[in-house]
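J.: Sequence below, structure please.
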Amino acid sequence: MPMPTISVSVRSLASWRTVALVFALLNLKALPLAWHCRLFYRMLSSWYTEARVKRLVASSSSSTSTSSATATHHPIFEPVSIFSRAPLLETDYNLHKSNSTYFSDLDESRTALMTRVLIPGLRHGSRALEREGHKGRLAVILGSVHTSFHREILPYERYEVRSRLLGWDRKWIVVGSWFVRPARNHKHKEKGNGKEEEPEVLLASALSKYVVKKGRFTVSPERCFTAAGWLSPGDHDCDHALHVQSSDAQTTEHRSDHLDNVPVSEGIPAAVPEAAADVTTEVVEKLETAAEALSQSQSPPAGPLDSHTTPAPTGNWDWHRIDAERLRGLNVAANWLALDKELLDEFLRG
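T.: As a prediction, the model looks like this:
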């Protein structure tokens, strides 16, 4: 074969390899097994020890400084953020991030959050359950996801996914997530070299709920958080916070004051909220009780407590304020949680 022909073939082969390599690098996030690597990375990078949790909780509860007393979040409610971009393989025919790919980003963000809040007490919590006779694998299971899309995400645009705990009842851990375009500075045409800051923009929002299972038993979220060190058993007198309920116990137990209305089951829940209004009323009543307990030492939340505008509790992060914040978050998701019954009824109606 003549030398020029061989040279052209080698150059052609090298060119295709180069194009394939560049394409793979530009779409690294969407390649096979990349999702698994991303999740393991978030899990390892968000791994908290019990000692670290204790330091965070101590700094938020024992300090008497003004900044601590008016802190926006207790450590358990602190948001976890990841940053990402939408490669070409994640875009649809409109050249926007495809709606199906939002869920892989949510997996990544929620993995970071749930690792942070549950892992510290996982080992000895599992052993304690086994001593009580609850056998089987300990698992954190995603129950459902709801996502609303507000703005498009363009190819390779940088965005943040911010997730945090909203609240929990006797079964579900409710998580809120937000896709955000970060604030940025840009040149102002009329000001010449002057710069102005463009505020962050909400691109999408999502609600998710998790359940922790030990075999066929559902583990109370408060027990999980207490085992991890985020909550102290001495801070509250709710017996259910340290109790694991079986499916039989949950189906016959009277509804509590905060959405303990879904029993443990293998398939579709057998009982769900009767109406969003009932759920909201009970949450508001509990919030009013917590606010009254705070009023002796702290200023209570101003304004009426209703199902649409529930003000955030203020003051030091004692158990009453943590419980009020938990219920406020459940109030945000109350209508979504109650939708389970409507969907189930619609399915059964055929």
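J.: drop to CA atoms for contacts and neighbour counts, all remaining ones
T.: Noted.
J.: where exactly do the helices run in the stretch 101-250 of the chain?
T.: Under the criterion DSSP state H, counting those that start in this stretch, the stretch 101-250 of the chain carries helices at the ranges 102-118, 122-131, 221-228, 247-252.
J.: Which residues outside the longest strand along the chain are in contact with it?
T.: Criterion DSSP state E: the longest strand present in the chain is strand 201-214. Judged by CA atoms under 8 Å, 6 or more residues apart in numbering, the contacts made with strand 201-214 from elsewhere in the structure are 126, 129, 134-153, 171-183, 218-221, 333.
J.: can you tell me how far Val201 sits from Thr115?
T.: Distance of Val201 to Thr115, computed by CA to CA, to the nearest Å: 27 Å.
J.: Those two: who's more crowded?
T.: Using other CA atoms under 10 Å as the criterion, Val201 and Thr115 rank with Thr115 on top: 19 against 14.
J.: List the buried residues of the helix ranked longest in the chain.
T.: Here the longest helix in the chain is taken by residue count, with DSSP state H as the criterion, and it is helix 3-26. Taking 16 or more other CA atoms under 10 Å as the neighbour-count basis, helix 3-26 is seen to contain the buried residues Leu26.
J.: Before we compare anything, build this one as well:
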Amino acid sequence: MSAVTRLGLIGGVLTTSAALAGLSTLPAVRDTLTKHLGPNGVKHTWRLLALLVALLNLKNLPGFWHIRVLRGIIYQLYFQPHPQQPKHLFAPMITSSYNTPYDTDYNFHKSNSTYFADLDVARAHYMGCIIRTGLARLNKGDEQGLPKDTTEAGGKYFVALGSISCFFHKQIEPLQRFEIFTRVLSWDRKWLYVVSHIVKHGAVRPESYALQPWRKRKARRQGKGGEQEGDAQDLSKVIFATSVARYVFKKGRKTINPEVVLERSRLLPPRPDGVDLPPRTEGTPSDATPAPAETPSADDSWTWDDMEKERLRGLKIATHFDALSAAQHELRASEALGQYGDYW
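T.: Alright, predicted model coming up:
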């Protein structure tokens, strides 16, 4: 629903809020509140309302974004008890959150800009998980087989976010809960591509949890038409937004091939003899839609060829995203419409 069609609702909320605030200042109203709530009843009422607002918007309070991101990184780096297996390289990690009143815009749904803060938290968990072993081994000197210019480069190994995009499919209502499914999409000689899907809470039910084996499989819900939510053909109905991000690995100023880090993290099947680092076969943009993602089999038959097939399938999508970097050359500086401040 557009902002124009909601002007009546917005005006009604503002009018009601102003009326309640005005009524609380009237002597008769204050006397009534004092009679029933005590001498400090009015003061306590406002304090309780302020506390309620703070609790509803807890994740938006100053400093809480840092707590949420650092908690994800620290837990995955130091407290995650189970190692990830190569066959689960493309499996998603799920984080959950909700749309706070602070995140809600004048259209009364989640503001586009606030998606990125929640995606930061989801990717902090995920990236902390998949690279914790690889970066630790590299920084401790496990550089066997790396080029000489890499081993001689100064500085520590680290990862940095290169870019991010977000496609909005359905609106998220005030206080509505949602889940973010984040996983590796693909990688090439420079970038590791990560895809995140923001979906309706509880609509997609994994059959198992590789890093949390104590979680039991949950029965899938029945949709309005009798179909099971989470079936492959119905997933698009429960996706609120889709995001693609790309990461680069560095040693000082030297760029490191993502596959080096993934191998050091023990997330790749055994490399066949004679197979070098990417590019082996680079993806090229095309109009063809890649085949839907498939979940690897539950047995231990996940091979290098299986991994490479999935990497190349995802790379067909990633190259379209990568091509958008050409937009940096579209800045026009000779003539502008005007210049305006943020507040005045």
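J.: Pick the most buried one from the helices of the stretch 101-250 of structure 1.
T.: Among the helices of the stretch 101-250 of structure 1, judged by mean count of other CA atoms under 10 Å, the one packed with the most neighbours on average is helix 221-228 (a mean of 23).
J.: just how off-centre is that helix within its chain?
T.: Remark: helix 221-228 of structure 1 is offset 16 Å from the chain centroid, using CA atoms, centre = their mean, to the nearest Å.
J.: Stretch 13-21 of structure 1 too?
T.: 41 Å.
J.: before we move on, what about stretch 18-37 of structure 1?
T.: 27 Å.
J.: again, but for stretch 150-164 of structure 2
T.: Averaging C-alpha coordinates over stretch 150-164 of structure 2 and over its chain gives two centres that are 22 Å apart (CA atoms, centre = their mean).
J.: Now do the end-to-end distance for that stretch.
T.: Stretch 150-164 of structure 2 has its terminal residues 27 Å apart, counting by CA to CA.
J.: List the buried residues in that stretch.
T.: With burial defined by 16+ other CA under 10 Å, the residues of stretch 150-164 of structure 2 counted as buried are Thr150, Thr151, Tyr157, Phe158, Val159, Ile164.
J.: Just the closest of these to Asp305 of structure 2, please.
T.: Out of the buried residues of stretch 150-164 of structure 2, the one with the shortest distance to Asp305 of structure 2 is Val159. That distance is 26.7 Å, counting by CA to CA.
J.: for that closest one, what are its contacts?
T.: When contacts are counted by CA under 8 Å, 6+ apart, Val159 of structure 2 is found next to Tyr247, Val248, Phe249, Lys250.
J.: just checking, what residue in structure 1 corresponds to it?
T.: Here Val159 of structure 2 is matched to Val140 in structure 1, going by TM-score structural alignment.
J.: Now do the spatially most central residue of structure 2 against Ala323 of structure 2, distance only.
T.: Using CA atoms, centre = their mean, the residue of structure 2 that lies closest to the mean C-alpha position is Leu119, 2.6 Å off. If you measure Leu119 of structure 2 against Ala323 of structure 2 using CA to CA, the figure is 22 Å.
J.: One more: Met127 of structure 2?
T.: As judged by CA to CA, Met127 of structure 2 and Ala323 of structure 2 stand 24 Å apart.
J.: that older thread, tabulate the contacts of Val159 of structure 2 (a markdown table), appending neighbour count and distance to Thr281 of structure 2.
T.: Output for those, formatted as a markdown table (neighbours: other CA atoms under 10 Å; distance: CA to CA, whole Å):
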| residue | neighbour count | distance to Thr281 of structure 2 |
| --- | --- | --- |
| Tyr247 | 19 | 20 |
| Val248 | 20 | 19 |
| Phe249 | 24 | 20 |
| Lys250 | 19 | 23 |
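J.: which one of those is nearest Pro296 of structure 2?
T.: Taking CA to CA as the measure, Tyr247 is the one of the contacts of Val159 of structure 2 closest to Pro296 of structure 2, at 24.0 Å.
J.: So Gln84 of structure 2 sits against Thr133, correct?
T.: No: with contacts defined as CA atoms under 8 Å, Gln84 of structure 2 does not count as touching Thr133, sitting 10.1 Å away.
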